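Engineer: give me a 3D structure for the following:
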Amino acid sequence: MSVVWTIFKREFASFFATPVAYIFILIFLVMSGVFTFMFGGFYERGQADLLSFFNFHPWLYLFLVPAIAMRTWSEERKTGSIELLMTLPVNTMQIVLGKFFAAWAILGLCLMLTGGLWLSVNFLGDPDNGIIAAAYIGSWLMSGAFLAVGQCMSATTRNQVVAFILAAVFSFMLVLAGSAIITTLFQSWASNAVLDTISALSFLSHFENMAKGVLSLEDVLFYVLSICAWLYASYLIISQKKAN
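Structural biologist: Predicted coordinates:
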C-alpha cells in the first residue's frame, strides 16, 4: 500500500506542477455553473434541491474526464518515462492504482469546490441534505468509472488525442447503453436477456437513482465493479506492452 501511496503523491503533484489541474478545475466549475443556472433553471424551478446541478454530470464527465485521463499512460509512453517506471521494483497494478487514485482525487476536489451550491440551497430553502450527500457520492463514483475507462484507453496508445477520442466514444456508449436509441438498434435481433444486460451497463440509469438520493447497494456495486474491471483491463494492456 505504501507503494501505491508514493505513486499517488507523485502523480497528484504532477497535475499541479503544470497548469493542467488548474485549468481542468476551472473548466469544471464554469461548466457546472453554466449547466446549472442557464440550462438547468436552478432558480426557475423554485425547489430547494440540486437536481439541476447533478442531472448534467454524466454529460459533463463524458468530455472532461477523458481530458484528464488521456495523459495518464499516453504521456508516459510518449516521453519514454514508462520504461523507467516499469524497471522499478513495483507491481504494475500498484502503478495503475496509484495513477487512478491521483486523478480520482482531482475529480473529488472538483466536486468539493462546488460546495458553495450546497450552502446556497440551504440558505435559500430547506433541502434534504441526505439526498444531496447521496448525489455527491454517486457523482464521485460515476466519475471514477469514467476515469477508469479513460485510463484504459490511454494505456492503448501514446497519442493523447487518440486516447481522448477513444475514451469519449466508449464513455458515450456506456452512457447511452440503456437509452431507447441503443435498445432500438438491438431489439430486432437480440433477446430480452441481452437487452437487459446492455441496459444494465448504462452509467446514466444507475446515476439517475443516486441523483434522487437513492443510494442502493446495486448502483454502488455497479460503479465499483466497473472501476475494477476497467483498471484490470489497463493492467493487462500495460503488462502485455511491458512483456513486449
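Engineer: can we go C-alpha only for contacts and neighbour counts from here?
Structural biologist: Noted.
Engineer: may I ask you to confirm that residue 74 is in contact with residue 162?
Structural biologist: No - assessed by C-alpha atoms under 8 Å, residue 74 is found out of contact with residue 162, at 9.3 Å.
Engineer: between these two, which is the more surrounded one?
Structural biologist: Here residue 74 and residue 162 are compared on neighbour count by other C-alpha atoms under 10 Å; more neighbours surround residue 74, at 25 against 16.
Engineer: quick one: the helix or strand hosting that one to chain centroid distance?
Structural biologist: Taking DSSP states H and E as the criterion, residue 74 maps to helix 71-79. Averaging C-alpha positions (C-alpha atoms, centre = their mean, to the nearest Å) puts helix 71-79 19 Å from its chain's average.
Engineer: with stretch 127-138 instead?
Structural biologist: Here the centre of mass of C-alpha atoms in stretch 127-138, compared against the chain's by C-alpha atoms, centre = their mean, lies 18 Å away.
Engineer: let me see the ranges of the helices in this structure.
Structural biologist: Secondary structure of the chain, counting by DSSP state H: helices at 2-17, 20-33, 51-54, 57-69, 71-79, 81-87, 92-112, 115-124, 129-155, 160-175, 180-187, 192-200, 203-211, 217-243.
Engineer: for the comparison step, fold the sequence that follows:
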Amino acid sequence: MSDAPVRKPSGGTRRGHARRGGTRPVTGRISAVAAITRRELAAYFQSPVAYVAAVVFLVASGSLFFSTFFLFDRAEMRQFFATLPFLLALLMPALAMRLIAEERRRGTWEVLVTLPVGTTGVLLAKFLALWITGTALLIPTLFFGISVSSLGSLDPGPVVGGYIGAVLLVGAYGAVGIFASAFSRTETVALVVGLVITLALVIMEGFLVLAPAPLVPILQFLGTTYHFAGFTRGVLDSRSLVYFFSVIALFLGLADYRLARER
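Structural biologist: You can find the predicted model right below:
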C-alpha cells in the first residue's frame, strides 16, 4: 500500500500569509500615530495657553476685519486675508512651543520615542494635531464671509482660495514652530525662535527694494506672503503648493534630525 502524496502549500498561500503579516507593523504604526494625535488634541483642549492664543487670534482678526470692512465699504475679504499671514505667524509658534520643550521638561519625551513609531512618528502625530487645531481656529472666521455676503455679492473664488492658502499657512508655520521647539530647551526660547522665523517669512517681501536685483526673485519666492497672495486671488498655483509642502517637509525633517541625534 503506497503512501498518499503530501500536498505542499502553494507559493501563493505563503505569499498571502506574508502579505497579511507584513501589513501588521504598518497598521500598528498608523494606529500609534493616530493615538498620539488624539492625545495631543486632547492636551490642547486642556491647555489655558491654547485658549488664550485662540481668543487673542479671533479677537484680533475680527477687529481688523470689521475695521477695514467698514472703512472700505466693499463686499470682499481681501483686507482680512492681507493680515492673516501676520496673525498666523504669531499664533502657530505660540501653539507649538510646548510640543517638544514641555515633554523634555516633564521627562516624558524619552518615553514617547520608545514607541514603535520612533521619533519621526511622534513628530508627525504632534504636527497633525497642531495642524488640525490651527485649522479649527479658522472655522469661526467663516462668519466674516457670511457677514460680507449678506451685504453684497461676494466672489467665492478668492474666498475659497484664501482659506485653502490659510490652511497651508497653518501647516507651514506649525512646522516652523515644531522645529523651534525641537531645538529649544524651554518653551519661552521655542516661542522666540519660532516667531523670528515665521515673521521673517512674512516680512521678507517687504525688503525686496533693498535687495540686489539678482536676489529679488529668490527672496520673493522664499516668502510666504507671495505664495499666499495667489490663493487670495482664487489662483491655485502648483508652484505655491510645492512651496508650502516643501517648507513643512524641511522644518519637520530638521526637527527629526535634531531629535534623532539626541537619542
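Engineer: what about residue 63 of the first structure, how many residues close to it?
Structural biologist: Here the neighbour count serves as a burial measure; for residue 63 of the first structure (other C-alpha under 10 Å) it reads 18.
Engineer: what sits closest to the residue nearest the centre of the first structure if chain neighbours are left out?
Structural biologist: The centroid of the first structure falls nearest to residue 143 when counting by C-alpha atoms, centre = their mean (2.4 Å). Here the nearest residue to residue 143 of the first structure in space, its sequence neighbours aside, is residue 61; by C-alpha to C-alpha, 6 or more residues apart in numbering that works out to 6.5 Å.
Engineer: with residue 255 of the second structure instead?
Structural biologist: Nearest residue to residue 255 of the second structure in three dimensions, chain neighbours excluded: residue 179, at 4.8 Å (C-alpha to C-alpha, 6+ apart).
Engineer: I'd assumed residue 250 was in contact with the one you found.
Structural biologist: No - counting by C-alpha under 8 Å, residue 179 of the second structure stays clear of residue 250, with 9.3 Å between them.
Engineer: the two - which one has more neighbours?
Structural biologist: A count of neighbours by other C-alpha under 10 Å puts residue 179 above the other of residue 179 of the second structure and residue 250, at 30 against 16.
Engineer: how far away is the more buried one from residue 46 of the second structure?
Structural biologist: To residue 46 of the second structure, residue 179 of the second structure is 23 Å away according to C-alpha to C-alpha, to the nearest Å.
Engineer: hmm, back to that, return the residue of the first structure aligned against the residue nearest to residue 255 of the second structure.
Structural biologist: Taking TM-score structural alignment as the alignment basis, one finds that residue 179 of the second structure is matched in the first structure by residue 152.
Engineer: its match and residue 229 of the first structure, how far apart?
Structural biologist: Looking at residue 152 of the first structure against residue 229 of the first structure, where the rule is C-alpha to C-alpha, the gap reads 10 Å.
Engineer: name the residues that touch the helix holding residue 74 of the first structure?
Structural biologist: Counting by C-alpha atoms under 8 Å, 6 or more residues apart in numbering, helix 71-79 of the first structure makes contact with 82-83, 99, 151, 154-160, 163, all of which sit outside it.
Engineer: now tabulate those residues in JSON lines and tack on neighbour count and distance to residue 179 of the first structure.
Structural biologist: Below are the contacts of helix 71-79 of the first structure laid out as JSON lines (neighbours: other C-alpha atoms under 10 Å; distance: C-alpha to C-alpha, whole Å):
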{"residue": "82", "neighbour count": "16", "distance to residue 179 of the first structure": "39"}
{"residue": "83", "neighbour count": "12", "distance to residue 179 of the first structure": "42"}
{"residue": "99", "neighbour count": "23", "distance to residue 179 of the first structure": "32"}
{"residue": "151", "neighbour count": "30", "distance to residue 179 of the first structure": "25"}
{"residue": "154", "neighbour count": "30", "distance to residue 179 of the first structure": "27"}
{"residue": "155", "neighbour count": "27", "distance to residue 179 of the first structure": "29"}
{"residue": "156", "neighbour count": "18", "distance to residue 179 of the first structure": "28"}
{"residue": "157", "neighbour count": "18", "distance to residue 179 of the first structure": "30"}
{"residue": "158", "neighbour count": "19", "distance to residue 179 of the first structure": "33"}
{"residue": "159", "neighbour count": "17", "distance to residue 179 of the first structure": "31"}
{"residue": "160", "neighbour count": "21", "distance to residue 179 of the first structure": "29"}
{"residue": "163", "neighbour count": "27", "distance to residue 179 of the first structure": "25"}
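Engineer: got those as CSV, with distance to residue 32 of the first structure columns?
Structural biologist: What follows is the contacts of helix 71-79 of the first structure, written out as CSV (distance: C-alpha to C-alpha, whole Å):
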residue, distance to residue 32 of the first structure
82, 34
83, 38
99, 25
151, 23
154, 25
155, 29
156, 30
157, 30
158, 30
159, 28
160, 25
163, 24
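Engineer: now flag whichever of the residues you listed is closest to residue 27 of the first structure.
Structural biologist: Nearest to residue 27 of the first structure, judged by C-alpha to C-alpha, of the contacts of helix 71-79 of the first structure is residue 160 at 19.0 Å.
Engineer: verify the contact between that closest one and residue 68 for me.
Structural biologist: No - applying C-alpha under 8 Å as the test, residue 160 of the first structure and residue 68 come out as separate, 10.1 Å apart.
Engineer: residue 177 of the second structure: what's it in contact with?
Structural biologist: The neighbours of residue 177 of the second structure, taking C-alpha under 8 Å, 6+ apart as the test, are 92-97, 190-191, 194.
Engineer: for burial, what's the neighbour tally of the residue nearest to it when sequence neighbours are not counted?
Structural biologist: Nearest residue to residue 177 of the second structure in three dimensions, chain neighbours excluded: residue 93, at 4.5 Å (C-alpha to C-alpha, 6+ apart). As a burial measure, residue 93 of the second structure scores 29 neighbours (other C-alpha under 10 Å).
Engineer: and residue 93 of the second structure, what pairs with it in the first structure?
Structural biologist: With the correspondence set by TM-score structural alignment, residue 93 of the second structure lines up against residue 66 in the first structure.
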